[in-house]
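Novice: this one's sequence-less:
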């Protein structure tokens, strides 16, 4: 081993504390990159494999009722590879011991052939007997939520008639990765069921003999999707077509696509922050090492080593730390990716998970960490090349302190000797102080941004289910009902207040931008379900015009006052052109609102309602639920508390769970930065501290000289960290917000207070660890000149 490599090992052992802290920062960044990349590729590959294996349709075309021979016309459309019709219908499942009926979707299974499209994975049990109409296969996640077993009986109300079925199997399906009831945004395994029945049974229940009410299509490789949609709508319009749509607009696929998009945004934005912090710390370490070893550098060059050899020696120090951190990060990323993959598999109800990590994330993780570390080290190596042996072996010229005499005299009057030493060191090296302050502030900023994000998730729930939605129970109907229904609802047991609503499926277009969603009709002066502005004040519904959620306005790239095209997907399917009246702040979904009377007038359907919001006497809830069960027009009943609990579960899993991981990582980063700053200061001043001990300073006074500077760094870093964290919180919240929920970001004193407390605690622990080394310092060995 060459002498320089011997020196490299000694240097690494000497700065093992700083090197370990920096390697940990690098490891965190690489592990995030590897873990997120692995989860991202696993989700994408699993989704595509699942869709392909069970032939999920690429186009869905709901219709009121069409004869089966119409499918032949659809099959002739250019670009259509295959087509299949099926019967779908709503149902209410009466679960024993449960007050509320459970909303369900019933789907037909072809009698004598396997489904060409939208097949399902039979997890337990057997296939349906074609000769029987009283058998059912149930969605596995719903069965698990209610502990259902094979051969149990299930009672369901379909089209106003009560029917009983034998459960013969439990299934999973790619179109139900998220189990969300039609018209709702919050998935809940316990509150939504999917039932697969024989085609004859469902045809009899919904009067669909020889007909279908949904066409499923797969497309040829070079098909033009928009052209196919137009052609399908042209064929189905006269049978009550409700607008064909692509797979990407299916609620289940939209959920997982938003999750994947969130992971992509986070994997791109977050790891570079940690890489930048690591490069900055390495820059500080190597800079101070070169400053303290200038005499050794001169001596090495005097023995004949070239500038390149000496520079490469210090560069290898950077590489060893970076590669060690990257290697640890790859291992942690693989472990974390496998752990998170299991969480995603359960959340998205995949029957299998294609988990793998491509070599690219591992290579890029190591490469990026090395490049980031090299960027910090190369700036320092210029100083190594510039040092000639004669200059390097001379001690550096002392600083000019002639102008600080007056200040010293002032300091003597109110500071003791150790305090004056701390102040003078700070004033003589402002650049070094600024670097340490910036490093600690960045760590605190990361922590405070994560704390703000976690509070933002809670605010989304509080504002959605406390300020915007103030109802106790919401009721939806199978079809639109006359205005008299509101009067009937007022006479149900325990009902204190009734507020009607009208929901209409529509495609909203602004130029090339479009969004398939729902226009919600609200009554004037709505109280139970409101549209609010950014100050959470009521938005008065205009007589003409539409109110868009901010997230929807961003998707459509439209401002108040501009005209919006609304293609209604039901009834006469009119195309409306309405002005955008204002922008609403909604944190759940991307809804749009109109005055209910204006919406009904545009549709030429006076006084129609599709649901109601209820404020209820809590003591009368059981009686109310029994009354709602007996109403054949009721499609679903949702308690606000159940919806909130389901939304909380959604936010605590999947991408939402990453906020806990990132918060923990930010805490590790903060401690690593503070500890590294303390270790660097100790490495620099070890000889000076030993001299103070020899001169008669106590251990406490000696430690104060070193740790006093750390205290000043922390105090200056806290306000700067507040500013950095405030702006970082907007960036991170934007990465976690999706089309389905948005995370609000405001200044949160509690979040920044906790982050500041974490920095102080990290400083105290780091100070204790460094003070322990000060107390153990070998005065003779430290005061010797290192050869």
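Specialist: Okay, I see it. It should be emphasised that the depicted structure is a prediction, and the values quoted were computed from it without experimental measurement.
Novice: CA atoms for contacts and neighbours, from now on please.
Specialist: Will do.
Novice: So which elements touch the longest strand along the chain?
Specialist: Looking across the chain with DSSP state E, the single longest strand is strand 495-510. Other elements packing on strand 495-510 under the criterion 3 or more Cα pairs under 8 Å, 6 or more residues apart in numbering; DSSP states H and E are helix 484-490, strand 513-522, strand 563-568, strand 609-616.
Novice: can you put those in TSV and add mean neighbour count and distance to residue 403?
Specialist: Shown next, in TSV, are the helices and strands packed on strand 495-510 (neighbours: other Cα atoms under 10 Å; distance: least, Cα to Cα, whole Å):
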stretch	mean neighbour count	distance to residue 403
helix 484-490	15	85
strand 513-522	20	66
strand 563-568	20	69
strand 609-616	23	76
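Novice: just so I know, which of those lies nearest residue 374?
Specialist: strand 513-522 (44.0 Å; Cα to Cα).
Novice: got the angle for that closest one vs strand 495-510?
Specialist: Per axes from the mean of the first three to the mean of the last three Cα atoms, to 10 degrees, the angle that strand 513-522 makes with strand 495-510 is 160 degrees.
Novice: Next, the angle from strand 513-522 to strand 563-568.
Specialist: Using the same axes, to 10 degrees: strand 513-522 against strand 563-568 is 70 degrees.
Novice: Are we agreed that residue 729 is in a strand?
Specialist: No. Judged by DSSP: H, G, I helix; E, B strand; the rest coil, residue 729 forms no part of a strand; its state is helix.
Novice: now it: how far from residue 692?
Specialist: 45 Å (Cα to Cα, to the nearest Å).
Novice: Quick check on the two: which one has the bigger neighbour count.
Specialist: residue 729 (25 against 17; other Cα atoms under 10 Å).
Novice: here's the one I want to compare it with:
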């Protein structure tokens, strides 16, 4: 049997259905974001773990120049090693159509019989190469799709200085190449980097590796410290040109997806609580108004024997119903949104399967947090229910004493008409309530402004990276270190206007327990084609006395200018250098360290050499330059800046970065919900007063002005507050989405804040129209009977 208080609960919900729906939507959005992001984190983590386990991705990678096969057995005997797989790996160039640059590729070996013990591949279609067939390959599926290749097609590749023709027998995906990019680059582009697999004997013959390997893969037993195995492997392989072993966390593909998971975790911990906090504030306003409006009813209930606990629990149940319904809707929407976005991640990272996982804790946290925040907001109001005795509650409340308050409306009587003075008088008499409504609207504005600013930050990253920093047209990478005269050969090519050298030395940079596997880039003293800038976008000259670190790298290593770091060079004689940090630079892609070209050569104790060059070219001679590059065996690859730019734009607008579009949609909905709820509360609080004005002869327009003028004033106050809040939230959101692959600058974007302000004003206009419509339809007699 339904109790009288429960019947009253249903009537109250029906009466405030508009406000309850608006608050429920805010709660639902907060829970949706929590469930969706938690589901994405768990799904990515579990899918990655399952993919790595199923296809036996190695724990340690140890590249060498050329090592005899017996060294693999010695590494297998090391403590903590569970399995070892040696393989041949080599760089290649795939010839494309005339007028196109050759595509950089990596060739990897498969055992002559069976499947590899480690780093197995997932064959999506076709078959593996037949043993003994040196002209058959399996191609990475992403590249094949980007280039429109089919099974049975033939491609020509330059390997170890010789051109060879291959027939594609199948396509594959690999856990090693979830995020595939050419060595030395950070932006993935399926169309500009390929991976193909051949049988071991065929690939070994192509690279003169019979009875030898160029990389050994190691799987570790549980609990083994990778660094101990890495140190031992480096010691064993040092005589064979070891480039330095590294563990799975430094595998570039794994590093990128790990950064994505980290960013989602930051967003999960920061964004949903803001939504739920706003919902708690709105519930506080609604319940406090209801308690004031139903003061007499509370007195009657207590007079009939209901205890303060029973009456208080009635209003608390009203809050809980709204919170629970919002949490249920948010949970369902979170599962739907999470599963949809998970498919996007699956396609972007090229997982062959998806382990969609929803952590039950996210539902518990979502329900618990929404109920807790909603209850906290109402408990402050329910304290007053306990204080009301039946005799006091059944009397009208003591009118507030405004005699000592400054009558701002009266002071401006000369300039304002009566309706305007009524608006101003209410604002001055209830400043706390008006400020609270402004704060609620400001929260919605801040979320929208921060999301839009972050999206503008993505555009800023593109513009600065490829306009201010990189002024070249093309980047050329050599197969190995070359003397400076190699630049003269490039410069003599018809159509090449300017050549600027670069020297990249692979290194592990350390500061105590902090380390980063990257490189030191040697640049001319004053680079022209690929500049280095500070936070004020001024060019930073290369100085000869030490390193200039990107701010991202300085943060990773926890160093500031004046500190010293250790650089373990991973090539040549592999010296260990101790270098001072002399400055930091603003970089938006990667986490590089810079050094003056000559100073780097002296530190490495080698004659001046270059790894590649930046070029500016005559656009009318592009095809001629491409054909000349194809015939230069010392060039490992070339990249057009426009291609790299388009690839980075695609990263930022699709795949993982598309989460920000979801956040923008959520911010827009929550902004409208907050503004509409503020308008509904204002109408509910003043319905009796507004009906009285109509009876006294005020026109519909004048009465509406009294209501909407208050909403307009509250909204105008919210605009600067929301803009300031959005500026602060931008830093929080930017931190979550930035990685060491690319960084988003936290800049003030006037257009973003202007768009967010416009959205709030449009929401206020629509909300004002809706409440005005309700006011015009109101039953004046019924409204006058209401005792506020």
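Specialist: That came in fine, so what should we check first? Keep in mind that what you see is a predicted model, and the values were worked out from it rather than measured.
Novice: Tell me which of the helices and strands packed on strand 495-510 of the first structure sits nearest to residue 663 of the first structure.
Specialist: Across those, residue 663 of the first structure has its closest neighbour in strand 513-522 (33.9 Å, Cα to Cα).
Novice: list the helices and strands whichever helix or strand comes after the closest one packs on?
Specialist: The C-terminal neighbour of strand 513-522 of the first structure among helices and strands, as given by DSSP states H and E, is strand 546-549. In terms of contacts (3+ Cα pairs under 8 Å, 6+ apart), strand 546-549 of the first structure is packed against strand 575-584, strand 592-595.
Novice: and the last one, how far from the second structure on average?
Specialist: Compared with the second structure after the fit, strand 592-595 of the first structure shows a mean deviation of 0.6 Å (mean Cα distance after the TM-score superposition for the first structure).
Novice: Pull up the aligned stretch in the second structure for the following helix or strand past that strand.
Specialist: Moving toward the C-terminus from strand 592-595 of the first structure, the next helix or strand (DSSP H and E) is helix 596-603. Aligning helix 596-603 of the first structure against the second structure (TM-score structural alignment) gives residues 597-604.
Novice: gap between the residue lying farthest from the centre of the second structure and residue 787 of the second structure?
Specialist: In the second structure, the residue that sits farthest from the middle, by Cα atoms, centre = their mean, is residue 391; the gap is 58.4 Å. Separation of residue 391 of the second structure from residue 787 of the second structure (Cα to Cα): 17 Å.
Novice: now swap in residue 479 of the second structure and tell me
Specialist: Going from residue 479 of the second structure to residue 787 of the second structure by Cα to Cα gives 86 Å.
Novice: Name the residue in those two with the higher neighbour count.
Specialist: Neighbours per residue (other Cα under 10 Å) separate residue 479 of the second structure from residue 787, with residue 479 holding more: 16 against 12.
Novice: ok now do the closest residue in space to that one that isn't next to it in sequence, which residues does it touch?
Specialist: The shortest distance from residue 479 of the second structure to any non-neighbouring residue, by Cα to Cα, 6 or more residues apart in numbering, is to residue 636 (4.6 Å). Contact analysis of residue 636 of the second structure by Cα atoms under 8 Å, 6 or more residues apart in numbering lists 91-93, 104, 476-479.
Novice: Go ahead and report the secondary structure state at residue 636 of the second structure.
Specialist: Secondary structure assignment for residue 636 of the second structure (three-state DSSP): strand.
Novice: can you check residue 216 of the first structure too?
Specialist: What three-state DSSP gives for residue 216 of the first structure is strand.
Novice: who wins for proximity to residue 535 of the first structure among the helices and strands packed on strand 495-510 of the first structure?
Specialist: When those are compared by Cα to Cα, strand 513-522 sits nearest residue 535 of the first structure, at 19.6 Å.
Novice: Quick one: average offset of the helix or strand containing residue 299 of the first structure versus the second structure, please.
Specialist: Using DSSP H and E, residue 299 of the first structure falls within helix 294-302. Taken over the aligned residues, the distance from helix 294-302 of the first structure to the second structure averages 1.0 Å (mean Cα distance after the TM-score superposition for the first structure).
Novice: circling back: pick the most deeply packed of the helices and strands packed on strand 546-549 of the first structure.
Specialist: Among those, ranked by average contacts under mean count of other Cα atoms under 10 Å, first place goes to strand 592-595 (a mean of 26).
Novice: which other helices and strands contact it?
Specialist: strand 513-522, strand 546-549.
Novice: picking that back up, distance to residue 231 of the first structure added to the helices and strands packed on strand 546-549 of the first structure, as JSON lines?
Specialist: Shown next, in JSON lines, are these (distance: least, Cα to Cα, whole Å):
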{"stretch": "strand 575-584", "distance to residue 231 of the first structure": "18"}
{"stretch": "strand 592-595", "distance to residue 231 of the first structure": "28"}
